[in-house]
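In: A structural model of the following input is requested.
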Amino acid sequence: MKRQIEYKFRVRELMARAGMRNSRDLVDPLRDRGITLSESQIYRLVSQDPDRIAFQVLAALCDIFAVEASDMFTYTSVDVKTKRDRAAVGQGTDVPLLEAYRPVRARIRRPEDD
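Out: So this is what the prediction gives:
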C-alpha cells in the first residue's frame, strides 16, 4: 500500500516566537551564518512549504531559532488506496479469454441458389 506524506514547514511560526514580523528580518541572521539568499527567496521559504531545502539553510535556520531540525516542520503520513486496473475478464479461470472466441463469418445466400 502506498503512503502519502504531508508536511508543514514552521518557519513563520518560529519567526513569530522570535519577534520577527517580516521575512526581511531573516536576511541579516542568515548572512551572519554564511547564507546569502535574496529577499524573494527568503519570502518563498517563509510563505510556502519548500519542496527541497539545502542542508546548510536548514542548519542555519535551526541555529537562528535555537531549535532542532525536527522542530522546523511537522508531518503526517496516510495510507492511500491504489486503484486497481479493471479488466473485463477475471483471472482467466472464471470466464475463458475473449480472444478464444472468434465470430463466425456470415454467409448470405439467395433462396434460388439453394
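In: alpha carbons only for contacts and neighbour counts from here, please
Out: Noted.
In: how much space separates residue 44 from residue 37?
Out: Plainly put, residue 44 is 11 Å away from residue 37 if you go by C-alpha to C-alpha, to the nearest Å.
In: contacts for the helix ranked longest in the chain?
Out: Using DSSP state H, we find that the single longest helix of the chain is helix 55-65. For helix 55-65, the surrounding residues in contact (C-alpha atoms under 8 Å, 6 or more residues apart in numbering) are 14, 15, 18, 29, 30, 33, 35, 68, 69, 72.
In: again with stretch 35-45
Out: Residues contacting stretch 35-45 (C-alpha under 8 Å, 6+ apart): 11, 23, 24, 26, 27, 30, 50, 56, 57, 60.
In: who touches the first one in this structure?
Out: When you say that, I think you mean residue 11. Here residue 11 is in contact with 45, 46, 72, 73 (C-alpha under 8 Å, 6+ apart).
In: run this one through as well so I can compare:
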Amino acid sequence: MTGAYDIIWNIRQIMATKGLFHTTDLVPLLAERGVSLSREQVYRLVTSTPTRLNLEVLAAFCDILNCTPNDLISFSRADTRTTTTERTASGEIPRMQPIGDLRPTPAIIRRPTH
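Out: Below is the predicted model:
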C-alpha cells in the first residue's frame, strides 16, 4: 500500500502556533509525559513525516500541543501520475509546508561599549 496516500505531517505548523520553534523544546515536555526520546529522535519526528508512530508519542504530542491527531496528520489520495521531483540524499521527496507569518523573533546582539 506504499504511495496510496499523500500524508501531511503538520507538527511544525502547530508547534509554531504554540511558540515552539526548536525541536529540543519538546524533549523535556515529552519526558514529563513519560516519553523518553533523544533530541535526535525528536528532531527526526518533527522534521520529517514518520512512517510509523507510537501511539504514546502521538498522545504526548497531542497533549503538549493541545490538539487532536486529526490536526497533526492529514492525508489525501495520492495522484497516480508520476512526476519528476527533487529528492533528498536519502531518497525522500521534501515536503516543506509554509508556516506563514509564524517566525521566531530575531535576536539583537549588542556588544558592550568600552
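In: got a TM-score for the pair?
Out: Overlay of the two chains. TM-score (TM-score structural alignment, normalised by the length of the first structure): 0.65; 79 aligned residues with a C-alpha RMSD of 1.5 Å.
In: out of the contacts of residue 11 of the first structure, who's nearest residue 81 of the first structure?
Out: residue 73 (25.6 Å; C-alpha to C-alpha).
In: all helices for the first structure, in order.
Out: Using DSSP H, helices in the first structure cover 11-17, 27-32, 39-47, 55-65.
In: for the residue nearest to residue 72 of the first structure when sequence neighbours are not counted, grab the count of nearby residues.
Out: Spatial nearest neighbour of residue 72 of the first structure, chain neighbours left out: residue 10 (5.4 Å); criterion: C-alpha to C-alpha, 6 or more residues apart in numbering. Close neighbours of residue 10 of the first structure, defined as other C-alpha atoms under 10 Å, add up to 16.
In: quick one: residues contacting residue 10 of the first structure.
Out: Taking C-alpha under 8 Å, 6+ apart, one finds 71, 72, 73, 74 in contact with residue 10 of the first structure.
In: how close does the nearest residue to the third one once chain neighbours are set aside sit to residue 60 of the first structure?
Out: Across the structure, with C-alpha to C-alpha, 6+ apart as the measure, the residue nearest residue 73 of the first structure apart from its sequence neighbours is residue 9 (4.4 Å). The gap separating residue 9 of the first structure from residue 60 of the first structure is 15 Å, by C-alpha to C-alpha.
In: drop anything exposed from the contacts of stretch 35-45 of the first structure.
Out: 11, 23, 26, 27, 30, 57, 60 (16 or more other C-alpha atoms under 10 Å).
In: in JSON lines: these, plus distance to residue 4 of the first structure.
Out: Formatted as JSON lines, these follow (distance: C-alpha to C-alpha, whole Å):
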{"residue": "11", "distance to residue 4 of the first structure": "22"}
{"residue": "23", "distance to residue 4 of the first structure": "30"}
{"residue": "26", "distance to residue 4 of the first structure": "32"}
{"residue": "27", "distance to residue 4 of the first structure": "34"}
{"residue": "30", "distance to residue 4 of the first structure": "32"}
{"residue": "57", "distance to residue 4 of the first structure": "26"}
{"residue": "60", "distance to residue 4 of the first structure": "28"}
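In: just those now: which is nearest residue 81 of the first structure?
Out: Nearest to residue 81 of the first structure among those, with distances taken as C-alpha to C-alpha, is residue 11, at 31.9 Å.
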